[in-house]
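Visitor: Need coordinates for the below:
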Amino acid sequence: MSDLAGKTALVTGATAGIGRAVAMRLAENGAKVVVHGRNADRGAELVSAIAGKGGRARFVAADLADAADVERLAAEAGEVDILVNNAGVYEFAPTPDTSTDGVHRHLAINTRAPFQLVAALAPGMAARGHGVIVNVSSTATTKVTPGGAAYGASKAALETLTRYWATEFGGAGIRVNAVRSGPVRTPGTEPLLAAVGDAANRMTVRGRIGDPEETAEVVLFLAQDRSSYVNGTIVDVHGGEPATALD
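Guide: Sure, this is the predicted structure:
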């Protein structure tokens, strides 16, 4: 057991991909995990998988696009020591083809929901004198590609909030950092990766797409006391970005 024993973690978007890997790693290292998602069956399966490895978890369903549901999630989570804002939506389309509802959906889930959860849960962390918040961002904030404007903007806002929150809550014993993840092979990204074929493996210097567990390891590090002097930082986890050829 690590220094997470006795602590409670809330992981949003925990029933698949990076979120699932994060929930498993936190539980394996002693945290009691509140796993969030929208699918009750997948939530129950994850809780069972965590219990099967000797961990503790419970599932809370919520639609992060609904502000009232986010507030309910925060209330049902209770006292949280570690908040991992992982849930996200990514719908790639050129700006003229992106609906107003699509823009609102990106901002609601990727930006507003984390804002609400921090607003609801950080005061309790501050009162107890300790807490960790980890936001999962994307290289879409720095590596511009056609069709990703709404997604990239919503994640860039989350990175800005990371730095603001680190300053706002740092004096109260709360550390706030973000993980800027590169391409990762998950059920959600599989169709996109399949569409680009072998070119996907040339997206990183490592010559391959990342696994969710590789990002989860960095989130685990940021959640633990061994990263006690890391605050307000965006950690890149992308395998190295290939150099851009000069014209």
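Visitor: Every contact and neighbour count from this point should use C-alpha atoms.
Guide: Fine.
Visitor: Longest helix of this structure, counting residues only.
Guide: Assignment by DSSP state H gives helix 149-169 as the longest helix of the chain.
Visitor: Name the residues of that helix that are buried.
Guide: For helix 149-169, the neighbour count (16 or more other CA atoms under 10 Å) marks 149-159, 161-163, 165-167, 169 as buried.
Visitor: Also stretch 238-247?
Guide: 238, 239.
Visitor: who are the neighbours in contact with residue 170?
Guide: 176, 231 (CA atoms under 8 Å, 6 or more residues apart in numbering).
Visitor: and the longest helix of the chain, what does it pack onto?
Guide: Under the contact criterion of 3 or more CA pairs under 8 Å, 6 or more residues apart in numbering; DSSP states H and E, helix 149-169 touches helix 100-107, helix 113-128, strand 131-138, strand 174-181.
Visitor: Quick one: the strands in this protein, in order.
Guide: Assigned by DSSP state E, the strands in the chain fall at 8-11, 32-37, 56-61, 82-85, 131-138, 174-181, 234-237.
Visitor: Show me what the first one is packed up against.
Guide: The contact analysis (3+ CA pairs under 8 Å, 6+ apart) places strand 8-11 against helix 17-28, strand 32-37, strand 82-85.
Visitor: what would these look like in TSV with distance to residue 225 and mean neighbour count?
Guide: Listed next are these as TSV, based on distance: least, CA to CA, whole Å; neighbours: other CA atoms under 10 Å:
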stretch	distance to residue 225	mean neighbour count
helix 17-28	13	25
strand 32-37	16	26
strand 82-85	12	27
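Visitor: Sequence B follows; please return its structure for comparison with A:
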Amino acid sequence: MSGRLQGKRALVTGSTSNIGRAIAEAFAAEGAHVIVSGRDAERGARVVDGIRARGGRAGFVRADLDGSAEASRALAREAAAALGGGVDVLVNNAGIYPGDTTAGTDEKTFDEVYAVNVKAPFFLTAALAPAMAEAGGGAIINLGSWIARLGVPVGALYSSTKGAMETLTRAWAAEFGPRGVRVNAISPGVILEPGARAARAGAAMMNGTPAGGMGTPQAIAHAAVYLAAEEAAFVHGIVLDVDGGRTTAAVIAT
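Guide: Predicted structure coming up:
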């Protein structure tokens, strides 16, 4: 690695597994001091131990981002303190996916998914972005999803929350960009850990794409490093598709 994030202080929510874990590991490999965050302290400790074993800097802050403003503010305070007084890079990755039909979704589930996927990052950003601006700048990376723009018959609730995050990305870029805080988003395609049980269904969703198969969490992590680093200094308010071409191109077999 080239130290592209050397000296940066980063908070990655939902980083005890999958995409979040890969982003935390990639940030640390590039020189960032990373706070791993999630609900499971045991899994968080494993991620932190792995980063430290490879020579990186990391710590764990437990957080149950239930959508309450106080839960998000508490994480902002604790992460900033653990990082020595501030956060330079925030990755809003934590989210839940119920995967039900519209008719099969009850009100409690609806409220919970919006609380975790939209309210929690909203108030976390509200807590950290002004401090980033006062400190001279920073970067915020939101996680969207390919199904926010390409409709699928199951998962309307989840896809609507990711559409909200992509809209917030553009609004926050306008709000915080002039104050030195760049806000962008990544829209992953079908991403699964190698050997995941859902691999067959995921692979089917990637049929007919240029990539021809699923992506790995590391593919998203590479994009996150780019958006957090100085190479992206002129990049504001974009949604970067890292989806194997799922939303942009169809391959027609002959």
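Visitor: how about the strands of the first structure, which one is nearest residue 24 of the first structure?
Guide: Distance to residue 24 of the first structure, taken as CA to CA, is lowest for strand 32-37 among the strands of the first structure, at 8.6 Å.
Visitor: What range does stretch 145-158 of the second structure cover in the first structure?
Guide: Alignment of stretch 145-158 of the second structure against the first structure: residues 138-151, by TM-score structural alignment.
Visitor: Show the end-to-end separation of that stretch, please.
Guide: Using CA to CA, to the nearest Å, one end of stretch 138-151 of the first structure lies 9 Å from the other.
Visitor: List of residues touching that stretch?
Guide: With contact meaning CA under 8 Å, 6+ apart, stretch 138-151 of the first structure is reached by 89-95, 102-103, 106-107, 152-153, 155-156, 179-182, 236, 238.
Visitor: coming back round to it: and the strands of the first structure: which comes nearest residue 43 of the first structure?
Guide: strand 56-61 (5.7 Å).
Visitor: Tell me the helices and strands packed up against that closest one.
Guide: So strand 56-61 of the first structure, by 3+ CA pairs under 8 Å, 6+ apart, packs with strand 32-37, helix 40-52, helix 67-77.
Visitor: what's the spacing between the aligned partner of residue 224 of the second structure in the first structure and residue 54 of the first structure?
Guide: Aligned counterpart of residue 224 of the second structure in the first structure: residue 219 (TM-score structural alignment). As judged by CA to CA, residue 219 of the first structure and residue 54 of the first structure stand 21 Å apart.
Visitor: of the two, who's got more company?
Guide: Ranked by neighbour count (other CA atoms under 10 Å), residue 219 of the first structure and residue 54 place residue 219 first, with 26 against 11.
Visitor: related to what we said a few turns ago, closest one to residue 208 of the first structure among the strands of the first structure?
Guide: Closest among those, using CA to CA: strand 234-237, at 13.0 Å.
Visitor: and that closest one, how far from the second structure on average?
Guide: Strand 234-237 of the first structure, aligned to the second structure and superposed, deviates on average by 0.5 Å (mean CA distance after the TM-score superposition for the first structure).
Visitor: Now residue 81 of the second structure: which helix or strand?
Guide: Per DSSP states H and E, residue 81 of the second structure falls inside helix 69-82.
Visitor: how close does the aligned partner of residue 41 of the first structure in the second structure sit to residue 105 of the second structure?
Guide: The criterion is TM-score structural alignment: under it, residue 41 of the first structure has residue 42 as its aligned partner in the second structure. Using CA to CA, residue 42 of the second structure is found at 31 Å from residue 105 of the second structure.
Visitor: Comparing the two, which residue is more hemmed in?
Guide: residue 105 (15 against 11).
Visitor: about what we covered before: generate JSON lines for the strands of the first structure, with distance to residue 205 of the first structure as supplementary columns.
Guide: Below are the strands of the first structure laid out as JSON lines (distance: least, CA to CA, whole Å):
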{"stretch": "strand 8-11", "distance to residue 205 of the first structure": "30"}
{"stretch": "strand 32-37", "distance to residue 205 of the first structure": "33"}
{"stretch": "strand 56-61", "distance to residue 205 of the first structure": "37"}
{"stretch": "strand 82-85", "distance to residue 205 of the first structure": "27"}
{"stretch": "strand 131-138", "distance to residue 205 of the first structure": "17"}
{"stretch": "strand 174-181", "distance to residue 205 of the first structure": "14"}
{"stretch": "strand 234-237", "distance to residue 205 of the first structure": "12"}
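Visitor: So which of these is nearest residue 200 of the first structure?
Guide: Among those, the nearest to residue 200 of the first structure by CA to CA is strand 174-181 (14.9 Å).
Visitor: can you name the residues of the second structure that the closest one overlays?
Guide: Under TM-score structural alignment, the match for strand 174-181 of the first structure is residues 181-188.
Visitor: likewise stretch 89-98 of the first structure?
Guide: Going by TM-score structural alignment: stretch 89-98 of the first structure matches residues 96-105.
Visitor: Run a quick check on residue 58 of the first structure versus residue 34, I expect a contact.
Guide: Yes. Assessed by CA atoms under 8 Å, residue 58 of the first structure is found in contact with residue 34 at 5.2 Å.
Visitor: which ones are touching residue 190 of the first structure?
Guide: So residue 190 of the first structure contacts nothing (CA under 8 Å, 6+ apart).
Visitor: So for the first structure, which residue is the most central one in space?
Guide: Centroid-nearest residue in the first structure: residue 86, 2.0 Å away (criterion: CA atoms, centre = their mean).
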